[in-house]
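In: Below: sequence and its predicted model.
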Amino acid sequence: MQLIVYLLPFCGFLDFAAAGIFDIPKNVIKKMMGTNKEQSNSPYIFSQDNLDMLQRIRKVGFPAEAHAIQTEDGYLLTLYRIPNKNGPSVLLQHGLLSSFADFLISGKAKGLAFILANHGYDVWMGNFRGNTYSRAHVSLSPSDSKFWNFSFHEMGVYDLPAMILHITNITSQPLHTYIGHSMGTTASYVMAAERPEIARMVRLIISFAPVAFMTHIRSPIRFLTPFAGNIEGLLYLLGEDEFLPHSSLIQFMSKLACDMTFVQDKICTNLLFLILGFDREQFDVNLIPSILSTYPAGTSTKTLVHFAQEHNSGKFCQYDYGCVKNLQIYNTPEPPDYNLANITTPFAIFYAENDWLSGIPDVKRLISLLPNVVDEYKVPFPKFNHLDFLWAIDVPQLVYNKVLEVMKMEPTLMTKKMQS
């Protein structure tokens, strides 16, 4: 659940502006907004600004496809694929304010999508409605507030089913594994609870940094959630229903704040750790330009408010519209809980001790309510945090080797483990 973290580089930007460094030479601005030739040999595939996403993947030696799909409620989503038509299919799903690029940014040696492709999997990467790569609808424009009337509930009920149905139709096989990070896990629990006919098409669901219950988050953002109602009004005023789209202005300001060595090392990373948990040892600061080339990818304000409601209520439930509207929509004054007890799909839960957005007591509560948890894995590194599941220096050894092991587990063994 990447949250206010994407505003943090701007704090550094404002510090420099106050110090009288706002007057930037035009040649510096041109360099920041254009291609940085000094990075042309960078191992990170997002350092060449003039390449589109398919070209970036192909440039490092992998085939790539883009698939446009439509949800039942009319949203148009983009699925990216590193195809292996003879391999088992895997769907990777990003977190809040993110995109499919999460699984590529670390490069061909450490990016999860590339690692899975190298192990023979047919790799698919989804984009939730409203992000940079899924900003379309059959009848609504992103300039229409109705376009942004969604939260992670609709992502689970409509987006994931559309992706899974498309993949299974293309491959003529069930989805071998779904891997979600942060909000990608949240939507998977919604999907499995609300759309069991779709969940039965998935052999195994793996959760990185699971987010369902949020009572024990340690991030300072917990101090904002009691004001969810006021936050909603404020964010609607500032974002016009959309929160943090990936605009050229935001990208420029982010680069300005974080391309400077001191700010990059002292301000950007420290503020990021303040939100997500401190782990300087595992964070590669060289990734920051690559991260900022795709972040933030945008989402709806309603999604953020829904997460704030989860923290306030201590429940994992549908969106709270208030007593009157809840009665109209749900026929109850309170929003209904998602019924995790009815989920039959096997889950493997990966969590970390230093994840300030996915507290261990909340993870344990989730595990106790999911009937078919076939593996629970605490990363054996005490400082491992929320974003380390994507970009830690040693994430292949600390996490992805275990993922590959779990993915090879036979269905009969999963059944035995569930029954034991």
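Out: Arrived safely, thanks for sending.
In: Please make it C-alpha for all contacts and neighbour counts, starting now.
Out: OK.
In: my guess is residue 174 contacts residue 204, does it?
Out: No - using Cα atoms under 8 Å, residue 174 makes no contact with residue 204, being 10.2 Å away.
In: biggest strand in this protein by residues?
Out: When the chain is parsed with DSSP state E, its longest strand is strand 75-82.
In: following it, which helix or strand shows up next?
Out: Using DSSP states H and E, the helix or strand that follows strand 75-82 towards the C-terminus is strand 89-93.
In: immediately after that next one, which helix or strand?
Out: helix 112-118.
In: if we can go back for a sec, taking their axis directions, the longest strand of the chain and strand 89-93 sit at what angle?
Out: Put simply, strand 75-82 runs at 120 degrees to strand 89-93, going by axes from the mean of the first three to the mean of the last three Cα atoms, to 10 degrees.
In: ok, and what's touching strand 75-82?
Out: Contact with strand 75-82 is made by 62-71, 100, 113, 117, 122-129, 133-138, 159, 163, as judged by Cα atoms under 8 Å, 6 or more residues apart in numbering.
In: more neighbours, residue 174 and residue 204?
Out: residue 204 (25 against 19; other Cα atoms under 10 Å).
In: In addition, the following structure is provided for comparison:
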Amino acid sequence: MHRIPQGRGGGNPGKRQPVLLQHGVLMDGLTWLLNPPQQSLAFVLADNGFDVWITHGRGTRWSHRHESLDTSDPAYWAWSWDELASFDLPATVGFVVQQTGQKLHYVGVTFGTLTALSAFSEGKLVDKIKSAALLTPVAYLTYMTTPIGVAAASAFSGEGRMLGALGVAEFDPKGAVGTNFLESVCAMPGVNCYDLMASFTATYKLFRRGVITKYDHGSSMANMAAYGQSSPPEYHMPNIPHHLPLLLSYGGGDMLSDVKDVQLLLNDLSNHDADKLVVQLVKEYAHLDFVMGVNAKQVVYDGLIAFFNNHS
């Protein structure tokens, strides 16, 4: 992690409310620092009195110092997003709470919303988090319309099986295998790769099945050994504690986190305490505008900060 303990206003870092920022897939914590300080959420939060913690998840360039495995070892990559929800996010949140002695606020974008929602649905983190702001929340991809996302989802017929067939464990978009794969996907009819990061994600499992489940081990026998049942268990979004303050902000022009898919999530949250759920639809926003939009501070971040202050 990186930490911004205080902003340009100075003050005592020990008195500041911690907030944890979790990036999305194919990104790292620099997601929150791409724009000038007055437009980047990490700096905006620091300047508004928050103690900002920025995560860098498994597989990013910040995570290569494993105590026994090298990135060329397939065992280094033998995990899925399920481990992020079950182990990494709870460990990260727990570390910040231990270091600061305070509960924290959470901000996730895309993939960072999926891991949080999954953890929340199993009662994890709830005792350590004051509130959570979920930007472009991803829980369902049933109505995903981006052609490259659909094409990539179709290309992966199982959990990492395409990469395994190629004899590689790591999907590096800049590497030879990744480049060849993306070129083949981009050549498909109707696929426009101009805006790659806004379209392509590794959450293809959600597209294929339409539900959020734990890792599918590929056979009834393997699933039975892992879970005691032949298919992987689902994460049930209605099980998210009704008293947990949630802010959901999503875009009307988002081809990945489609408005109709977000509505499916909102249906799951229909029994949430009314005073603990804030929903914002930004009609003109697309997927990455929530972290790169030059007006995101005025459109999204000011309300997000007010939400945090209301639940501090």
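Out: Perfect, thanks for sending it. From a predicted model like this one, the values you see are computed outputs, not experimental measurements.
In: Just give the TM-score of the two.
Out: The TM-score (TM-score structural alignment, normalised by the length of the second structure) is 0.83; 284 aligned residues with a Cα RMSD of 2.5 Å.
In: Can you select the buried ones among the contacts of strand 75-82 of the first structure for me in PyMOL?
Out: Selection of buried members from those for PyMOL, criterion 16 or more other Cα atoms under 10 Å:
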select buried, resi 62+64+69+70+71+100+113+117+122+123+124+125+126+127+128+129+133+134+135+136+137+159+163
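In: In helices, which of the contacts of strand 75-82 of the first structure fall?
Out: Under the assignment DSSP state H, those contribute 113, 117, 163 to helices.
In: what does the first one align to in the second structure?
Out: Residue 113 of the first structure maps onto residue 42 in the second structure, with residues paired by TM-score structural alignment.
In: Same question for the last one.
Out: Taking TM-score structural alignment, residue 163 of the first structure has residue 92 as its aligned residue in the second structure.
In: Which residue, other than its chain neighbours, is closest to its match?
Out: Excluding its sequence neighbours, the residue lying closest to residue 92 of the second structure (Cα to Cα, 6 or more residues apart in numbering) is residue 55, at 7.9 Å.
In: wait, doesn't that neighbour sit right on residue 23?
Out: Yes - here residue 55 of the second structure lies in contact with residue 23, judged by Cα under 8 Å, at a distance of 7.1 Å.
In: okay, and the common contacts of those two?
Out: Residues touching both residue 55 of the second structure and residue 23 (Cα under 8 Å, 6+ apart) are residue 29.
In: Now do the same for the residue minimising distance to the centre of the second structure: helix, strand or coil?
Out: Centre of the second structure computed as the mean C-alpha position; nearest residue by Cα atoms, centre = their mean is residue 112, 1.6 Å away. At residue 112 of the second structure, secondary structure determined by DSSP: H, G, I helix; E, B strand; the rest coil is helix.
In: how far away is the match of residue 163 of the first structure from residue 58 of the second structure?
Out: Going from residue 92 of the second structure to residue 58 of the second structure by Cα to Cα, to the nearest Å gives 12 Å.
In: Could you do residue 216 of the second structure as well?
Out: For residue 216 of the second structure, the distance to residue 58 of the second structure - Cα to Cα - is 20 Å.
In: Just say helix, strand or coil for the counterpart of residue 306 of the second structure in the first structure.
Out: Using TM-score structural alignment, the equivalent of residue 306 of the second structure in the first structure is residue 405. Using three-state DSSP, the structure places residue 405 of the first structure in helix.
In: Residue in the first structure paired with residue 231 of the second structure?
Out: Match for residue 231 of the second structure (TM-score structural alignment): residue 334.
In: what about that match, which SS state?
Out: Judged by three-state DSSP, the three-state class of residue 334 of the first structure is coil.
In: Isn't it up against residue 323?
Out: Yes - here residue 334 of the first structure reaches residue 323: they are 6.5 Å apart, a contact under Cα under 8 Å.
In: Please say which of these two ends up with more neighbours.
Out: The residue with more neighbours, out of residue 334 of the first structure and residue 323, is residue 334; 18 against 14, by other Cα under 10 Å.
In: The residue nearest to the centre of the second structure pairs with which position in the first structure?
Out: Aligned counterpart of residue 112 of the second structure in the first structure: residue 184 (TM-score structural alignment).
In: Spit out the contact partners of that match.
Out: 93-96, 207.
In: how far away is it from residue 153 of the first structure?
Out: For residue 184 of the first structure relative to residue 153 of the first structure (Cα to Cα), the value is 11 Å.
In: same deal with residue 402 of the first structure?
Out: 29 Å.
In: between the two, which one's more packed in?
Out: residue 153 (22 against 14).
In: and that one, what element?
Out: helix 152-154.
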